[in-house]
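> turn this into a structure:
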Amino acid sequence: MRVLQLVTRRQHRGAEVFAAHLSNALAERGHEVYFVGLYPPPPEPLAPAAAKTADLQAEPGGRGVSLARLSQLASCVRSLEPDVVQANGSDTLKYSVLVKRLQRGRWPLVYRTISVASYWLRYPGQRAWGRWLARGVDHVVAVSDESRADFARTYSVPASRISTIRRGVHLPGRDGAAEARENLRALADLPPDAEILVHIGSFTAEKNHLWLLEAFKQIRRRRERSHLLLLGDGPLRETVAQAVAGGELEQAVHLLGSRADADELVAGADLLLLGSTVEGIPGVILEAAARGVPSVSTAVGGVHEAVRDGETGMLVPSGDTAGFVSAVVELLDDPRRRQQLGMAAHEFVRQHHDMKVVVGAFEGLYQELARAART
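I've put the predicted structure just below:
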C-alpha cells in the first residue's frame, strides 16, 4: 500500500514521534510510506529512515484555513495517489478533511486523536465545526479508551467508525541505564550522588510546568540531592526559565532543550514526573516504562491506562501538590520499591504496548478501509 502520514510539523513531539515510528515500521513491512509535515520543518526534523519525507512550505497562519497550504496539500495528495491517508492530530484534521471533500477523494482518511477532545473546546461553534470535520473521516483511531469515548461523545462519532489502538513502543530492555545516567549527569553537570527526576514534554500550558516546579520545590526541601531535568521546548520555555532563575531551584532545575534521544536518556532517571492537566495516553510514560523507569503522574485523561497506580507507578489527583510530593519522596526513600515498580512497568508495556502488535493493528485497519474504498 501507499500510505501518507500527515503530521503538523516534523518535530520531536508525541504525536509526530509516534507517527514517525509507525511510518518507519510500515515501510519496513514493504509499504510505500510518505511522512509529510503540514508546516515547514524545524532545524532538526524527524526523518524516519525507511519512509520518504516532505514538507509543505506555506507559512503558519492563525486559527483559520490557509488557502495556500490547502492547495499545497491537495497537490501533494493528487501526485502521490495514496491508498490511505492518516492525519495525526492538531491542524491535520481540518486540512485533510477539506482536501478529501474538495477532491471527492475515494482514498480512506484515518484520523488519530491523542488527547481528550472536549478539553480543547474554547470557542462558540467549535463543537459543530468538529462534528462536520469528523463526518469527513472514514475512521478515527484513539490512543486510549478515555480518548475514544470522549471523542465519540464530543463529535457524535458512531462506534463503528472509531476504535482504540494504543500507543506502541519499542522494547529495548534496560541495559542502557548506566550509560544514560552518565549522559544525564554530563548534560546537567550533576554530582555523582544526584537523584534524577525527569520530565519530557513540550513547554505548553497543559504540561503544567509551573505547578511541577512548585511541587519540586517541596520535594527538594525533603530530598536535597534531587534534581529535576526538563527535556523539551515550546512557547512557555522562557517563562519556566524565568521562574527558575535566581530562586532556590536555580541549581536544581535544568532545562536541557528538545532532545532526539530523550527516549534513551530517560533510562538514566530515577523517576519520570508528569503534572499535566490533560493527556490522552502519554508516550513518555510508556517509553520510560519500557526502560524500567516508573512514573509519578497526575491522574488525568487516559493516564490511568498507562500507569497502574501502586503497581507500575503512582497516580495522584490533578492539582494535589501534597499527594504528588509525598508519592515522589516515598519512592526516592525506597529504591527497592522503585525498582519493583519499574520492573512491573516494563512488563506491562511488553504485554500491552508492543510496537509490532500496534503496527499490525494499523496495517489491518488500512487494508480493510482500502478494500472497502475499492468496492
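
> from here on, just use CA atoms for contacts and neighbour counts.
Fine.

> ok, which stretches of the protein are helices?
14-28, 67-80, 92-103, 126-135, 145-155, 177-188, 209-222, 237-244, 262-265, 283-290, 321-333, 335-352, 355-374 (DSSP state H).

> hey, which of these is tucked in deepest?
For the helices of the chain, the largest average neighbour count (mean count of other C-alpha atoms under 10 Å) is found in helix 283-290, namely a mean of 28.

> how about the helices of the chain in CSV, adding distance to residue 229?
Formatted as CSV, those follow (distance: least, C-alpha to C-alpha, whole Å):
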stretch, distance to residue 229
helix 14-28, 18
helix 67-80, 37
helix 92-103, 31
helix 126-135, 37
helix 145-155, 29
helix 177-188, 8
helix 209-222, 11
helix 237-244, 12
helix 262-265, 11
helix 283-290, 14
helix 321-333, 15
helix 335-352, 19
helix 355-374, 27
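
> this one next, for a side-by-side:
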Amino acid sequence: MTDNRPRILHFICSTGFYGAEKWILALANNIDRDKIESELVVTREPENQDLVLTSAFKSLQLPAFELPMKGRFDFRVIRSLVKLIKERNIDVLHTHGYKSDIVGVIAAKLAGIKCLSTPHGFEKTDDWKLHQFIRLGCQTFRFFDLIVPLSVELCNDVRQYGVAEEKIAYVRNGVDLTSIDFRLPSSNHDGSGRSENMRTIGFIGQLIGRKNVADLLDVFELVAAENPDIKLVLLGDGDAREQYEKHASQLSVHKQVYFEGFQNDPLSYLAGFDLFVMTSTLEGIPRCLMESMAMGVPVAAYDIPGVDQLINHGDTGLLAQLGDKPALAEHWKKLLWDSETADKIAKNAADHINEKFSARRMALEYTELYRQLSAGEIYMAKEAIS
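Next up is the predicted model:
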C-alpha cells in the first residue's frame, strides 16, 4: 500500500441497521484498499445503545469510532469530531443523513478538509421540530464540496435546495453481492400452483410513515382472505411500529401477520421469502429491494421514483400505481402461484442488479471521486462520471 491514499471518514448518526448503514458497509467492503482508506465514526445517543454498524465495520478490519451525543442534537460533538478528524489525518468527511450533514459540514470546515454528503432519502414527518431539523440538514448541502445522491430523483430534490450544478454528482446505488447467494423462489413449489410449504411474503425496512405499511397490510388481507396458506413477515422497527401493529390486529387475517422487529441478519430471512413486497410512497433506491432481486426473490411494489429504476414492470418485477391496492394484490397472487412467471422475473431481476447495481461498480466510481476531491480536481471527476 502507498502512503498517499485518501483517507475517508464516514459519519452517520445511526438509528439502527437499515439502508444507509448497509450502504456504508457495502462501499467500504468493495472499495480498493490499496487506493482508499475507509474509516467510520458513529454517534452514540441515549436511545441507541446497540450500534450494529460499528461492530460490522470493525469486522471488515477497518477502524470505527463512537462519539457520545446527548439528545437529538448535541453540538458539543462537533468539537469531538474535529479532534478525531485531525488525529486520524482525514482527507474527506463523508456524511450520511440530515443530522450528520449539519454536524459534519461544520466540523469539516473547522478542520479544513473536504466534505461530501450522500442523501439516502428525505423523510416526511408530522413532527414539526424534526421537520425543521431535516430542512436545516438539507440547507447545509450548499456548503458541501460535493453532493452525491443515490438516484436521479434525489438529484432533482437536491437542486431545489440551491445546490450548484457543479457540486452534484450522480453515482448509482449498489448492493454488496459478495454476501448474497442467488436462489430461485420456485424451489419450494411443486409445479402445480400449490406449495408443499406455506408461502411467505416478506418486507424489510424501517417502520416509518413513508414506508406506508398500512397499505401493505391491506393488500395482504385481500390476498390472504382467498389463500389461507400464506403469511406476512415484517422485519424492522421504527416510530410507526405500534400504529402498524394496531392496524394489523384489526385485519381478519391478523394471525398470519408477524412483526419480527429489527434483525441483525435480515438476509437469512430474505432467503426464505417467496415474495418481497413494498408499498412505500417515497424512496431513494431501496437497498432491501436490490438485495431481494439479487437473491432471486420476486418483487412487487408501487410505481414510485427510485423503485422504477429497479423494477421494469413485467421484466424484473411487477408494479402497481401508487395506492392501487387491488392491482397490487393481483400482482402478489401471480408471483406467488405462477411459478414460471416468478422464476423468469427473478432471474431477470438478478441479472439486472448484477449488471447495473453492484457495489463493486459503485466503489470504482467513488474511488475516483474521493481521489479527485482530495486532490482538488472534483469538477473533472464530476464531468467524467456524469
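
> any idea what the TM-score is?
With the length set by TM-score structural alignment, normalised by the length of structure 1, the two chains reach a TM-score of 0.87; 357 aligned residues with a C-alpha RMSD of 2.7 Å.

> residues contacting residue 318 of structure 2?
The neighbourhood of residue 318 of structure 2, defined by C-alpha atoms under 8 Å, 6 or more residues apart in numbering, consists of 299-301, 311-312, 331.

> going by neighbour count, which of those residues comes out on top?
Ranked by neighbour count (other C-alpha atoms under 10 Å), those have residue 299 at the top, with 28 neighbours.

> what residue in structure 1 is paired with it?
Aligned by TM-score structural alignment, residue 299 of structure 2 pairs with residue 295 of structure 1.

> correct me, but its match touches residue 283?
No - Residue 295 of structure 1 lies out of contact with residue 283 (C-alpha atoms under 8 Å); the separation is 11.8 Å.

> and residue 338 of structure 2, what pairs with it in structure 1?
In structure 1, residue 338 of structure 2 lands on residue 334 (TM-score structural alignment).

> ok, now residue 83 of structure 2?
By TM-score structural alignment, residue 83 of structure 2 lines up with residue 75.

> picking that back up, what about the helices of structure 1, which gets the closest to residue 50 of structure 1?
Closest to residue 50 of structure 1 of those is helix 14-28 (C-alpha to C-alpha; 5.2 Å).

> what does stretch 199-212 of structure 1 correspond to over in structure 2?
The aligned range for stretch 199-212 of structure 1 is 203-216, by TM-score structural alignment.

> that stretch: how far from the chain's middle?
Offset of stretch 203-216 of structure 2 from its chain centre (C-alpha atoms, centre = their mean, to the nearest Å): 13 Å.

> go on, stretch 280-296 of structure 2?
Distance, stretch centre to chain centre, for stretch 280-296 of structure 2: 8 Å (C-alpha atoms, centre = their mean).

> to which residue of structure 1 is residue 273 of structure 2 aligned?
That one, residue 273 of structure 2, aligns with residue 269 by TM-score structural alignment.

> repeat for residue 264 of structure 2
Aligned counterpart of residue 264 of structure 2 in structure 1: residue 260 (TM-score structural alignment).

> shouldn't that match be in contact with residue 14?
No - in this structure, residue 260 of structure 1 is not within contact of residue 14 by C-alpha under 8 Å, at 11.7 Å.

> quick one: contacts for the closest residue in space to residue 95 of structure 1 that isn't next to it in sequence?
Excluding the flanking residues, the one nearest residue 95 of structure 1 by C-alpha to C-alpha, 6 or more residues apart in numbering is residue 70, at 6.2 Å. Contact analysis of residue 70 of structure 1 by C-alpha under 8 Å, 6+ apart lists 95, 98-99.
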